[in-house]
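>>> What follows is a predicted protein model with its sequence.
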Amino acid sequence: MIRIAKGSIRWILTAGACAVAASVVTLFDDRFRIIAYIFILLTVFFIGFFRDPHRIPDYSEIHDDHVLLAPADGRVMAIKDGAVQIFMNFHNVHVNRTPISGRVRSIRYKKGSHIPAFTKSSSRNERNEIVIANKDTQCAVTQIAGTVTRRIVSYVKEGDFVQRGGRIGMIRFGSRVDVTIPDNFEVVIRKGDRVRAGETVIAIERSGTGDE
């Protein structure tokens, strides 16, 4: 059974209800057939877009405390300024996950523009920064709105404890997620790589730094 992202079922139900209504009207007026088809396709699209599959972290031979997982599905746009930037396309799962286990230290939302998330000007875009920390390290996951995106959703609040790979929010209809890399971690992915939230290891703690 397909799991649907938290707070998204209403999109599917609305499109589905419109599809049913248009299909019924089509029995009396064939001109509504195309409208029925459109809403049927929209319902299928929403089911695929708002899917929230189970994820198993890809680090069977690495201790949990020594890795950072990808916070989003998508393609690595850039690795710079101590952060990994991941661009999410329409076909990607849009639920975001925490790279580490820890407590939500702060959540900072900032209003802004809706410029394409892959451009330099996107630094002015609407965003939501979630800082997660534990006794050993800290990282920030920043959800950045894109051109179509008009809603950044956070599933957590300050003080919540989150397990590595746990769901922390989503961004609707394509956008970008940045994650800061702690100084004692080494990035193990490259620009252009495809990653999966809560599954792909993006950084590993440097040998010896976690034993001090």
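Arrived safely, thanks for sending.

>>> From now on I want contacts and neighbour counts done on CA atoms only, so please keep to that.
Fine.

>>> which residues touch the residue sitting nearest the centre point of the chain?
For the chain, Asn96 is the residue whose C-alpha lies nearest the centre (C-alpha atoms, centre = their mean; 3.0 Å). Neighbour list for Asn96: Pro71, Ala72, Asp73, Arg167, Ile168, Gly169, Met170, Ile171, Ala197 [criterion: C-alpha atoms under 8 Å, 6 or more residues apart in numbering].

>>> The second one touches Ile86, doesn't it?
Meaning Ala72. Yes: taking contacts as C-alpha atoms under 8 Å, Ala72 lies within contact range of Ile86: 6.9 Å.

>>> anything in contact with each of these two?
Both Ala72 and Ile86 are in contact with Val177, where contact means C-alpha under 8 Å, 6+ apart.

>>> the more surrounded of those two?
Neighbour count, other C-alpha atoms under 10 Å: between Ala72 and Ile86, Ala72 has more, with 33 against 29.

>>> related to what we said a few turns ago, quick one: classify the residue nearest to the centre of the chain as helix, strand or coil.
Put simply, Asn96 is strand when judged by DSSP: H, G, I helix; E, B strand; the rest coil.

>>> Could you point out which of the contacts of Asn96 is nearest to Ala140?
Pro71 (10.1 Å; C-alpha to C-alpha).

>>> Just give me the neighbour total for that closest one.
Counted with other C-alpha under 10 Å, residues neighbouring Pro71 total 34.

>>> put this beside the first:
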Amino acid sequence: MAGEILDNKGRGEAGWQWPAIHPEGRKFGLIALAVSLFFLLVAGWDIIGWPLLLLSLGVFAFFRDPERVVPQTENAIVSPADGQVTQIAEVEPPLELQIEDGSGFAGLARGPVTRVSIFMSVFDVHINRAPVGGTVRRVVYIPGRFLSADLDKASEENERQHILVERSDGLKLGFTQIAGLVARRIVPFVKPGDMVAKGQRIGLIRFGSRVDVYLPAGTDPKVMIGQTVIAGETVLAELGETGLIEGIAQ
């Protein structure tokens, strides 16, 4: 199915399939599996072996990497992460995405923008994807603490990685991968100068975390607090579109 064009008029084919396991996670799953088999088949310690076997299956599931159907509407900004929208707030973008960095490429403009925060639990897919297509202008890693990722101050105090993408029309969009209470490593797949397509895999965060997206000025989100979003598929916003969207939890 990868690379196949599908649409809302019936073009294309779809069917359920087992999701692939990302190579970054295979070694962890195989190590857990080997240890569990040692306790089950060699040591004969079932009380330890069976829980470890379940743990190894959980590790493989954590690093699952399913295919996604990415909307190709030009002005659509797609979610970079699976999870729940936990915060929507007007904030200043991080300084690392604004200040001159010596690359010759300008950062985000100063002034408040809408930040959409997506919290990923350990049960969500943790492969992150590009919200828009374009050229990666910045990848800025900042070491920090490991507070719970759903806290507002996690955006400024936790280990995090800022990414800035510039579209071919010059529009820039920044987003931030934030490590959480359990997450201990942010793994990038891209570097400055790389070209990325909308919905392309750009990195992952191990074991629970959060992604913040800074929408361009004059753009409101099309998602609501508490909504579950899917990386590469859910449209977070349409460039230049504003307006209140309300929902009812039920």
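Great, that's in hand. Only a predicted model underlies this, so the values are computations on that prediction, with no experimental measurement involved.

>>> rewinding a little: same list (the contacts of Asn96 of the first structure) but as a markdown table, adding secondary structure and distance to Asp81 of the first structure.
Output for the contacts of Asn96 of the first structure, formatted as a markdown table (DSSP: H, G, I helix; E, B strand; the rest coil; distance: C-alpha to C-alpha, whole Å):
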| residue | secondary structure | distance to Asp81 of the first structure |
| --- | --- | --- |
| Pro71 | coil | 17 |
| Ala72 | coil | 19 |
| Asp73 | coil | 21 |
| Arg167 | strand | 25 |
| Ile168 | strand | 24 |
| Gly169 | strand | 24 |
| Met170 | strand | 24 |
| Ile171 | strand | 23 |
| Ala197 | coil | 21 |
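
>>> just curious, which of those residues is nearest to Tyr37 of the first structure?
The shortest approach to Tyr37 of the first structure among the contacts of Asn96 of the first structure belongs to Ile171, at 26.9 Å (C-alpha to C-alpha).

>>> Who's the closest spatial neighbour of Arg150 of the first structure, skipping the chain neighbours?
Of all residues not flanking Arg150 of the first structure in the chain, Arg172 sits nearest, at 7.2 Å (C-alpha to C-alpha, 6 or more residues apart in numbering).

>>> Can you report how many residues neighbour the counterpart of that neighbour in the second structure?
Residue correspondence to the second structure (TM-score structural alignment): Arg172 of the first structure is matched to Arg206. When neighbours are defined as other C-alpha under 10 Å, Arg206 of the second structure has 20 of them.

>>> Let me know whether Arg206 of the second structure touches Ile127 as I believe.
No: using C-alpha under 8 Å, Arg206 of the second structure makes no contact with Ile127, being 9.2 Å away.

>>> Can you spell out the matching residue range in the second structure for stretch 189-198 of the first structure?
By TM-score structural alignment, stretch 189-198 of the first structure lines up with residues 223-232 in the second structure.

>>> In the second structure, mark out all the helices, start to finish.
Using DSSP state H, the helices assigned to the second structure run over residues 23-37, 46-62, 95-98, 154-157.

>>> The second one: average distance to aligned residues in the first structure?
Okay, so that is helix 46-62 of the second structure. Averaged over the aligned pairs, helix 46-62 of the second structure sits 0.9 Å from the first structure after superposition, using mean C-alpha distance after the TM-score superposition for the first structure.

>>> now do the first one
On superposition with the first structure, the average gap between helix 23-37 of the second structure and its aligned counterparts reaches 1.1 Å (mean C-alpha distance after the TM-score superposition for the first structure).

>>> For the residue nearest to Arg150 of the first structure, give me its contacts.
By C-alpha under 8 Å, 6+ apart, the neighbours of Arg172 of the first structure are His94, Thr149, Arg150, Arg151, Ile152.
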